[in-house]
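1. sequence first, predicted model second:
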Amino acid sequence: MNDERRLAEILFTEGFVDRLASIERYWSRVGFPHGFDRLLDAIENNAIPLLQSFPAMGRRFVGALTEACESRLVNDVLPAITRIDGPAQGELREYVLDDHVLLYLLTGNTVHLLSIRYDRQPSFDFHLLNSPEAEYSTG
């Protein structure tokens, strides 16, 4: 990495932290807390350093969203979740990490981690991004 390049700032939203708590409850419930430890290790030692160095590395998130829906999500919903003042001038992206997908908003040189899901879950539940009710499921 170029020493003159500034590392991106990584911010964890409440929704992301709530999803991690849901994942931890799942692994405790199935009697394998090491599964959660492995996920945290992968986030800390793989995803975060890569996103700090290459914040745009995740693919643009388009999923089933139309451009208008993505625009509304980025400009109306995400500022409240990320505590950004005004419209979020950024890109909604997703990064695949082992068996999980991290959803994040890239604004300037800041990565806002929004949610995490098991890769076999059909989609992100946007209405639950900032809600502890979002339960983790592996299928």
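-> Structure received. Residues are numbered from 1 along each chain as shown.
2. from here on, contacts and neighbour counts on C-alpha atoms
-> OK.
3. any idea which helix or strand carries Cys11?
-> Actually, residue 11 is Leu rather than Cys. Element membership of Leu11, judged by DSSP states H and E, is strand 9-12.
4. in the longest helix that the chain contains, what's buried?
-> Secondary structure of the chain per DSSP state H: the longest helix is helix 14-29. Neighbour counts over helix 14-29 (16 or more other CA atoms under 10 Å) mark 14-27 as buried.
5. I'd like the next helix or strand past it.
-> Next along from helix 14-29, by DSSP H and E: helix 33-42.
6. how far away is the closest residue to Glu24 other than its chain neighbours from Tyr104?
-> In this structure, Glu24 finds its nearest non-sequential neighbour in Phe36, 5.6 Å apart by CA to CA, 6 or more residues apart in numbering. According to CA to CA, to the nearest Å, Phe36 and Tyr104 sit 20 Å apart.
7. and here's the other structure:
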Amino acid sequence: MQVVLGAAYERRLDEAVAHLIGVGADAAGQQLLDDAYDALPKRLAQAPRIGREFIAHNPEAPEVLAAWTAVRELLGDDIELREYILEEYLALYAIHRDCIHLLTLRHHRQCGFDFSEA
């Protein structure tokens, strides 16, 4: 299955790595880069449903509904929205037809997902 890294995913990843480097955690920044750009896409290509179903764990929460709505506007209704725990980060991705879209990334302490590209 093809894995596509979305612009918001790459942007959030760049911000997370810049933050880690800014606080002197260069090794953690490099590990996050390796995991998010290399290991995770390979893992998802082999086992697309390895992440937990996103909407099921708290379907009434405003943050969950907002993310669900944003992804449906982006890709349409025929999606399976999942999240993968990547150390201290959550990667939101969608399975849409024969493609996996890595949509965005956030630290586990952040509230909601940011889909903006800028």
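-> Looks like it arrived, so ask away. All figures in this text were calculated on a predicted structure; none of them were measured in a lab.
8. which one's more surrounded, Phe36 and Tyr104 of the first structure?
-> Neighbour totals were compared for Phe36 of the first structure and Tyr104, and Tyr104 leads with 28 against 18 (other CA atoms under 10 Å).
9. and the residue nearest the centre of the first structure, what is it in contact with?
-> Taking CA atoms, centre = their mean, the centroid of the first structure lies closest to Leu103, which sits 3.2 Å from it. Taking CA atoms under 8 Å, 6 or more residues apart in numbering, we find Leu103 of the first structure in contact with 61, 92-95, 113-116.
10. if you set the cut-off to 6 Å instead, what comes out?
-> Counting by CA atoms under 6 Å, 6 or more residues apart in numbering, Leu103 of the first structure makes contact with 93-94, 114-115.
11. not counting sequence-adjacent ones, nearest residue to the counterpart of it in the second structure?
-> Mapped onto the second structure by TM-score structural alignment, Leu103 of the first structure lines up with Leu92. Leaving aside its chain neighbours, Leu92 of the second structure sits nearest to Glu83 (4.4 Å; criterion: CA to CA, 6+ apart).
12. how many residues are close by that neighbour?
-> Neighbours around Glu83 of the second structure, by other CA under 10 Å: 22.
13. what's the spacing between it and Ala94 of the second structure?
-> Distance of Glu83 of the second structure to Ala94 of the second structure, computed by CA to CA: 8 Å.
14. against Gly35 of the first structure, how distant is Cys69 of the first structure?
-> Distance of Cys69 of the first structure to Gly35 of the first structure, given as CA to CA: 34 Å.
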